[in-house]
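Chemist: Sequence first, then the predicted structure:
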Amino acid sequence: MCEFYYDADCGFCDASARVLQRLCPSIVVIPAWSEGDFSQCVREHISTEAVAIVDHEPYFGHEAIGATLRAAGRLSFIRLAGNVLCAGVLRPLWRRVYRSIALRRHQLGPLIGADACRISP
């Protein structure tokens, strides 16, 4: 069981979640709001990072994406990419990459034809 929560107010996040859904068709993708009727874990994190619940274990940010790919990727190379995103030695690098993208998501949405993120940086 894999649930992936993303910031519903962000066009870039919405577009990214749709790509993740195509890569991992068995997951449940859920648009979330920080004030919504979600678990406290999701509400606390959703305005700054994605959240995944994989086999009842929470993951955040790049690890949410990695854990989702690893658990539910439809092809072996997709699952391998998930392992790389969650690899211990590479976590600091992926954390910085994810953070950099998250901080600029309001600028990235329009570049891919998505609505701008309504959450200011």
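Modeler: Nice, I can see it.

Chemist: going forward, measure contacts and count neighbours with C-alpha atoms only.
Modeler: Will do.

Chemist: Residue 4 reaches residue 56, doesn't it?
Modeler: No. Using Cα atoms under 8 Å, residue 4 is not in contact with residue 56, being 11.8 Å away.

Chemist: These two: which has the busier surroundings?
Modeler: Neighbours were counted for residue 4 and for residue 56 using other Cα atoms under 10 Å; residue 4 has more, 26 against 10.

Chemist: is it true that that one lies in a strand?
Modeler: Yes. Looking at residue 4 with DSSP: H, G, I helix; E, B strand; the rest coil, it is inside a strand.

Chemist: what about the nearest residue to it once chain neighbours are set aside, distance to residue 77?
Modeler: Distance criterion Cα to Cα, 6 or more residues apart in numbering; nearest residue to residue 4, sequence neighbours excluded, is residue 52 at 4.3 Å. Using Cα to Cα, to the nearest Å, one gets 20 Å for the distance from residue 52 to residue 77.

Chemist: Use this one as the comparison:
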Amino acid sequence: MREQPVLVFDGDCGFCTTSVRFAERRIGVRARVTPWQFADLAALGTTRERAEREVLWVERGRVYGGAQAVARLLVAAGPPWSLPGLALRVPPFRWAAQGLYRLVAMNRHRLPGGTPACALPAGRR
């Protein structure tokens, strides 16, 4: 039996939590979903610093972050989501997606569902 992928997100961030819940309802996340605050990050092959910075998709011992984590989530969801997910994995779409992801991540406290706490480093929340 193949091990289920894991989607790791910031459970203290309202925008992140809202986004993950939306993906679960509308896209159909085919992964175990867990806030990084409750995940065994070392066992997943990643660090707290990385999990604080970006959403993570862990599959078959590999860790994908940011826009590539979103791309993997979409591919795993199957049609019709797999097509945009595959597109996000190749240049120039990959580059654009990563830039957009960084912009959203840096401003998540200003977005719907975001709170001022989203702007703080995890150690200060």
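Modeler: Received, thanks. Given the structure is predicted, the values throughout are model-derived calculations rather than measurements.

Chemist: Just give me the match in structure 2 for the residue nearest to residue 4 of structure 1.
Modeler: Aligned by TM-score structural alignment, residue 52 of structure 1 pairs with residue 57 of structure 2.

Chemist: Work out for me the element its match sits within.
Modeler: Assessed by DSSP states H and E, residue 57 of structure 2 sits inside strand 56-59.

Chemist: what's the mean deviation for that strand versus structure 1?
Modeler: Aligned to structure 1 and superposed, strand 56-59 of structure 2 gives a mean residue distance of 0.9 Å (mean Cα distance after the TM-score superposition for structure 1).

Chemist: Going by contacts, tell me the helices and strands next to that strand.
Modeler: Taking 3 or more Cα pairs under 8 Å, 6 or more residues apart in numbering; DSSP states H and E as the contact definition, the neighbouring helices and strands of strand 56-59 of structure 2 are strand 6-9, strand 62-65, helix 67-77.

Chemist: can these go into CSV with extra columns for distance to residue 53 of structure 2?
Modeler: Formatted as CSV, those follow (distance: least, Cα to Cα, whole Å):
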stretch, distance to residue 53 of structure 2
strand 6-9, 9
strand 62-65, 9
helix 67-77, 12
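
Chemist: What distance do you get for the residue nearest the centre of structure 2 to residue 79 of structure 2?
Modeler: For structure 2, the residue sitting closest to the mean C-alpha position, by Cα atoms, centre = their mean, is residue 55 at 2.8 Å. From residue 55 of structure 2 across to residue 79 of structure 2, the span is 22 Å (Cα to Cα).

Chemist: what number of residues lie near the counterpart of residue 30 of structure 2 in structure 1?
Modeler: Aligned by TM-score structural alignment, residue 30 of structure 2 pairs with residue 26 of structure 1. Residue 26 of structure 1 is flanked by 15 other residues according to other Cα under 10 Å.

Chemist: Wait, residue 26 of structure 1 touches residue 72, no?
Modeler: Yes. Applying Cα under 8 Å, one finds residue 26 of structure 1 in contact with residue 72, separated by 6.4 Å.

Chemist: Please identify every residue contacting each of the two.
Modeler: Applying Cα atoms under 8 Å, 6 or more residues apart in numbering, one finds that residue 26 of structure 1 and residue 72 are jointly contacted by residue 2.
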